[in-house]
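Turn this into a model:
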Amino acid sequence: MSEGGTEESSGAVGLPSRRRKAVPMAQWPDAARARYWAFHADRRQSYLGFAYLQLGSDADTEEAVDAAFDAVMDKWDQMRQMENAEAYAWAILKNRVRDQQRKRKRRPEPMDIAAFEAALRDDTEDPYDGLADAITLYSATRRLSERQRDLVTLHYGLGYSTVEAAALLGLEEATVRSHLSQARRRLARLLKAEDCDRADEGKKTS
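Prediction:
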């Protein structure tokens, strides 16, 4: 199965599909099957929350997450041997969300900027008084790295602790804290620069 390709999920809502695979789950060792369902139960709500902020639709979210778990099921045997299966599963989820965005002809951007506003309010090292308007902030978030956007969404948008976000993405907690700090500082700098540019433009036209 190509990791970048689009695929349809035929499973019931909340469950991976039962389509035929090279090694059907019924033939898996009991321990492997139990570990898969434990992973599914542990990650599903987090994946749904993240995907919804990108897609803004319950139906699209369910389809993307079901497709992600289909792909994880297909790769489960290999994933059991990986040092960082969490990061691999997260990459699968991100690909399935992108597939769904392309399918619905939606831009691959967060649907809600509240998380990024919260990140700025929490920034005590580089405070920014008076947030720019939503369009400006939305534009600024696009200049963050993908990893920074993911972590801001998880931490500030969905309320995950840095420990929980680290577990989801397969990162060290210190790395998560560093990315969040960098994202806050970068957003503040970008918005300040934009504010200065608009002020200069206003002087030219006055």
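
CA atoms for contacts and neighbours, from now on please.
OK.

which residues does the residue positioned nearest the centre of the chain contact?
With distances taken as CA atoms, centre = their mean, Asp150 lies nearest the centre of the chain, 4.4 Å away. Contacts for Asp150 were tallied using CA atoms under 8 Å, 6 or more residues apart in numbering; there are none.

After the helix or strand hosting it, which helix or strand is next?
Assigned by DSSP states H and E, Asp150 belongs to helix 146-152. Downstream of helix 146-152, the next assigned helix or strand under DSSP H and E is helix 162-169.

Residues contacting that next one, please?
With CA under 8 Å, 6+ apart, helix 162-169 has contacts from Arg43, Glu86, Ala87, Trp90, Leu151, Leu154, His155, Glu172, Glu173, Thr175, Val176, Arg177.

what's the answer for stretch 40-47, then?
Taking CA under 8 Å, 6+ apart as the rule, stretch 40-47 contacts Val65, Phe69, Leu93, Leu168.

Sequence B follows; please return its structure for comparison with A:
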Amino acid sequence: MPFAPAYAPHRYNRLPPLEFTALCELHHHRYVQYAHLFLADLARAQAAVRSALEYLADHWEEILTTSNAAACAWKAVTHHVRAAHPGSRAVRRLTDHQQDLVLLHYGLGLPLRDIAYLTGIEEPAVHSQIRAIRIEPDQQAHRPDGLSLPGGEDTC
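Presented below is the predicted three-dimensional model:
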């Protein structure tokens, strides 16, 4: 359990709930990858993810009452990542949700089923939303870290 106890030791008088630990184990790496791509700063990315997981630990009992804990967790992560860099938009012409899908699919190269699992969105919905986002080949922006993202000069 490398991640969950680090985010929740003072929140619980015992080990964190198994579900919280499982969520951290399953998604922490992808959360940090997403945050790093969005913020272009690993230390800030790790801090944003830590903040999101601390929030989740504080509200875990409430989150478990929702229909989709993974979707709630993803929403918390994206909120904390964006808060770490106010005004930053990786692709300015897209909504925040579309931007997340672009970063996950094109930036991190995640297959649609992995995006669905990570974000808590049904795979067919992810597929249709990705297809609805028009990326022009001449709008590819090349980042110094070797990643290519759609959106031209408005990339992070």
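
Now the TM-score, please.
For these two chains in superposition, a TM-score of 0.77 is obtained (TM-score structural alignment, normalised by the length of the second structure); 136 aligned residues with a CA RMSD of 2.4 Å.

about what we covered before: only the buried subset of the contacts of helix 162-169 of the first structure, as a ChimeraX command please.
Applied in ChimeraX, the following selects the buried portion of the contacts of helix 162-169 of the first structure according to 16 or more other CA atoms under 10 Å:
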select :43,86,87,90,151,154,155,173,176,177
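
Output the contacts of helix 162-169 of the first structure in CSV; the columns should cover secondary structure and distance to Lys75 of the first structure.
Listed next are the contacts of helix 162-169 of the first structure as CSV, based on DSSP: H, G, I helix; E, B strand; the rest coil; distance: CA to CA, whole Å:
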residue, secondary structure, distance to Lys75 of the first structure
Arg43, helix, 16
Glu86, helix, 12
Ala87, helix, 13
Trp90, helix, 13
Leu151, helix, 25
Leu154, helix, 25
His155, helix, 28
Glu172, coil, 24
Glu173, helix, 26
Thr175, helix, 27
Val176, helix, 26
Arg177, helix, 30
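
CSV please, covering the contacts of helix 162-169 of the first structure and showing distance to Leu53 of the first structure.
Shown next, in CSV, are the contacts of helix 162-169 of the first structure (distance: CA to CA, whole Å):
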residue, distance to Leu53 of the first structure
Arg43, 16
Glu86, 20
Ala87, 20
Trp90, 15
Leu151, 13
Leu154, 10
His155, 13
Glu172, 24
Glu173, 23
Thr175, 23
Val176, 20
Arg177, 21
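
so which of the contacts of helix 162-169 of the first structure comes closest to Gly14 of the first structure?
Of all the contacts of helix 162-169 of the first structure, Gly14 of the first structure sits closest to Arg43, with 11.6 Å by CA to CA.

Alignment lookup: that closest one to the second structure.
When the second structure is aligned by TM-score structural alignment, Arg43 of the first structure is paired with His27.

cool, and Arg98 of the first structure?
In the second structure, Arg98 of the first structure lands on Arg82 (TM-score structural alignment).

any idea how far its match lies from Phe38 of the second structure?
To Phe38 of the second structure, Arg82 of the second structure is 8 Å away according to CA to CA, to the nearest Å.

Give the equivalent position in the second structure for the residue nearest to the centre of the first structure.
In the second structure, Asp150 of the first structure lands on Asp100 (TM-score structural alignment).

Now do the same contact list for Pro110 of the first structure.
Neighbours of Pro110 of the first structure in contact, by CA under 8 Å, 6+ apart: Leu53, Gln54, Leu55.
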